[in-house]
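Visitor: sequence-free structure coming up:
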């Protein structure tokens, strides 16, 4: 994937990028984009941004890194038959040494925070993370793993614990019940992703150019505790109603809001808003208006809210999907898809557990009458929108020509 690193340093002509984007290496190219967005989102989730523009790392940073490691380790253990330890003769003695899997598992266990499950007791993890949390919480608390000494290996107690962890994870992950849970998580995540993508495809059918805003909304200080009250839920509903009715910024065409929670930053929201790009251009100004309305009017008594305007860091995105996005601008469309993937992310579901509140909400797709007049010109074609955001696309890649043909006929793939 490193071979495509130059794409993100703007040292290549658009025609060359277009050629790479459309050729057989497209999947690798999409994985590069997805990985860079994941790294960027890790920094975003693990930091708080003050109104003075300064940022600070929170304890969420370490938890998010641990969550990623737990999920990767569970998938690695379940997908291979590699043993965590290996017995070998050394100078006439039988010595137990960790395999590459065992070495990584020891490092994970020694870095596992025993208070992690307690901090996240109100959160719902996906099945991969949950099984590793159970395994590490049980055996890492009982066994203080030590680093293997050269020529000596690991102690018998560590050998037993490592093998028990691996057997437990494989037994659970290979069970039918676990596979059903994973399939359900993947299905719901893909359903949310495609639902939001379909929503933006519909918006692009109405307007060939959208102004995309992205704002993160937080509670600060005592507001973190107030955020769990029914009053806070009602206040956020009023905020979304005011936004939907264009009482905060003019002519809101659509919106998507995601509700999440972190141990230190508490409940917070990720917001995507679409405006008519033919009428409005000031992405930074309108995003600031949304954030200030949240902080000063809708975040509880005493102005408990704060916000971060993502447009101010648009240069940090691998592909910037903020500001003006045209139906033919495939780079901006990929950036928009990355933002949608982030909001509907299945990687680590640190979602608020609530039966009454929706963690993801968006505007409605309404039936519209056909517009009178001539059809759109070729430069306003929806081909690239459908390729990147259409029903055949997925969170990590665009639709292939074959998928487009199956969905919309040969003309669609040829136009793309």
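Guide: Ah, there it is. Values in this document were obtained by computation on a predicted structure and should not be read as measured data.
Visitor: when you work out contacts or count neighbours from here on, use the C-alpha atoms and nothing else.
Guide: Will do.
Visitor: which helix in the protein has the most residues?
Guide: helix 176-206 (DSSP state H).
Visitor: quick one: secondary structure of residue 33?
Guide: Secondary structure, DSSP: H, G, I helix; E, B strand; the rest coil: residue 33 is helix.
Visitor: just give the closest residue to it, not the sequence neighbours.
Guide: In this structure, residue 33 finds its nearest non-sequential neighbour in residue 318, 6.4 Å apart by CA to CA, 6 or more residues apart in numbering.
Visitor: the one you found against residue 39, yeah?
Guide: No - contact criterion CA atoms under 8 Å: residue 318 and residue 39 do not qualify, at 10.0 Å.
Visitor: ok, those two, which is more surrounded?
Guide: residue 318 (21 against 11; other CA atoms under 10 Å).
Visitor: now do the contacts for the more buried one.
Guide: Under the criterion of CA atoms under 8 Å, 6 or more residues apart in numbering, the contact partners of residue 318 comprise 8, 33, 36-37, 335.
Visitor: tell me the one of these nearest residue 213?
Guide: residue 335 (12.2 Å; CA to CA).
Visitor: hold the first one in mind and look at this next one:
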């Protein structure tokens, strides 16, 4: 994966750790625990890659003033800080499947983490240093063997295909929605649940099926609420975190030649979720209300010929799809955590006013 693309994915993942949900569109609440867990996931993925391509001995013994001391390379120091990271990550993301490099790391450190559970600082170890050093270096060798295995290569290939499949599907969908329109009114709205619902233990509170039914009811109500022929499409991504429970990140595409006032429509959509779809259990965040905070804004009124805005819109699509490069909700069977509307059919005759071509151009059954 290209470094620039990975940077966009990392930014999207970090953004997902902040909660903005407030039915009055005014509240902003940072979520520290999730952010710490996400930073660990990112570091572990990067570290596992580095270890797998290196042959360095990460842990060794050195002499200091006549005494044997524990020592580690920079790579080894990073490994030490993440040996027990799974405890933190599982706390905030308890129903998730992780990037294959992250899973391989967890499996490789498990034996050492259990054997030395009470020893979180290697430098304070007062036993046989060679036993500790040997255990840590075996962690490194296990990880290298795992990543070089045929099973791992098949797993990482499948993992990348799924993330790319959803992303390409959404990009094709956005292009198709734009194809016969002079402009789109693009809305991004996050849909979640109130604190009283979220604060229940996740195994006793909202279940996957409840959240799915709320989404299906919401989309039926939305199609009935928006003026006929103006609702052109949508996409959604389901996520889960300890502080916010289940929540959706959504994009909606309305006919910009017939509708204006994106902030108003974002509010209408949010209130429909809160008051009707969830019967008062929901909250929402109208992203269009704070378009100015986005470095690359691709929401609001987007003209067909505006190459810059359309590229920014496609960057926003990364948030809904490629965040799964690092982690995704583990679902049973064919349950989906991402979806979009049906691909629009091309009409026999073009609709909308004539337009100039842009400077250049670069359903639901989605996983």
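Guide: That came through, no problem. Just so you know, these numbers come straight off a predicted model, no measurement behind them.
Visitor: for the longest helix of structure 1, grab the matching residue range in structure 2.
Guide: Aligning helix 176-206 of structure 1 against structure 2 (TM-score structural alignment) gives residues 150-180.
Visitor: how about stretch 98-109 of structure 1?
Guide: With TM-score structural alignment as the criterion, stretch 98-109 of structure 1 aligns to 72-83.
Visitor: could I get the buried residue list for the matching stretch?
Guide: Applying a neighbour-count criterion of 16 or more other CA atoms under 10 Å, one finds 72, 75-76, 79-80, 82-83 buried in stretch 72-83 of structure 2.
Visitor: repeat that for stretch 300-320 of structure 1.
Guide: Buried, per 16+ other CA under 10 Å, within stretch 300-320 of structure 1: 300, 304-311, 317-320.
Visitor: residue 232 of structure 2: neighbour count?
Guide: Around residue 232 of structure 2 there are 19 residues (other CA under 10 Å).
Visitor: which residue in structure 1 lines up with residue 336 of structure 2?
Guide: Aligned partner of residue 336 of structure 2 by TM-score structural alignment: residue 358.
Visitor: after the longest helix of structure 1 comes which helix or strand?
Guide: strand 209-219 (DSSP states H and E).
Visitor: on that earlier part again, now do the buried residues in the longest helix of structure 1.
Guide: 178, 182, 185, 189-190, 192-204.
Visitor: distance check, the residue nearest to residue 33 of structure 1 against residue 41 of structure 1.
Guide: 11 Å (CA to CA, to the nearest Å).
Visitor: same question for residue 186 of structure 1.
Guide: 20 Å.
Visitor: check residue 20 of structure 1 too.
Guide: 25 Å.
Visitor: now do residue 166 of structure 1
Guide: Distance of residue 166 of structure 1 to residue 41 of structure 1, computed by CA to CA: 30 Å.
Visitor: show me which of those two is the more surrounded one.
Guide: Using other CA under 10 Å, the more surrounded residue of residue 166 of structure 1 and residue 41 is residue 166, with 22 against 15.
Visitor: how about residues contacting the strand or helix carrying that one?
Guide: Here residue 166 of structure 1 sits within helix 156-173, counting by DSSP H and E. Under the contact criterion CA under 8 Å, 6+ apart, helix 156-173 of structure 1 has outside partners 74, 77-78, 83-85, 96, 102, 105-106, 128, 131-132, 135-136, 139, 143, 145-146, 178-179.
Visitor: how about a cut-off of 7 Å?
Guide: 74, 77-78, 84-85, 102, 131, 135, 139, 145, 178-179 (CA atoms under 7 Å, 6 or more residues apart in numbering).
Visitor: in that helix, what counts as buried?
Guide: Those would be 158-159, 161-162, 165-167, 169-170, 172-173, for helix 156-173 of structure 1 by 16+ other CA under 10 Å.
Visitor: quick one: distance of that helix to the chain centre.
Guide: 30 Å (CA atoms, centre = their mean, to the nearest Å).
Visitor: how about stretch 123-142 of structure 2?
Guide: 35 Å.
Visitor: same thing with stretch 28-44 of structure 2?
Guide: 12 Å.
Visitor: what residues sit buried inside it?
Guide: 31, 33-38, 40-44.
Visitor: skipping its backbone neighbours, what lies nearest residue 321 of structure 2 in space?
Guide: residue 167 (5.3 Å).
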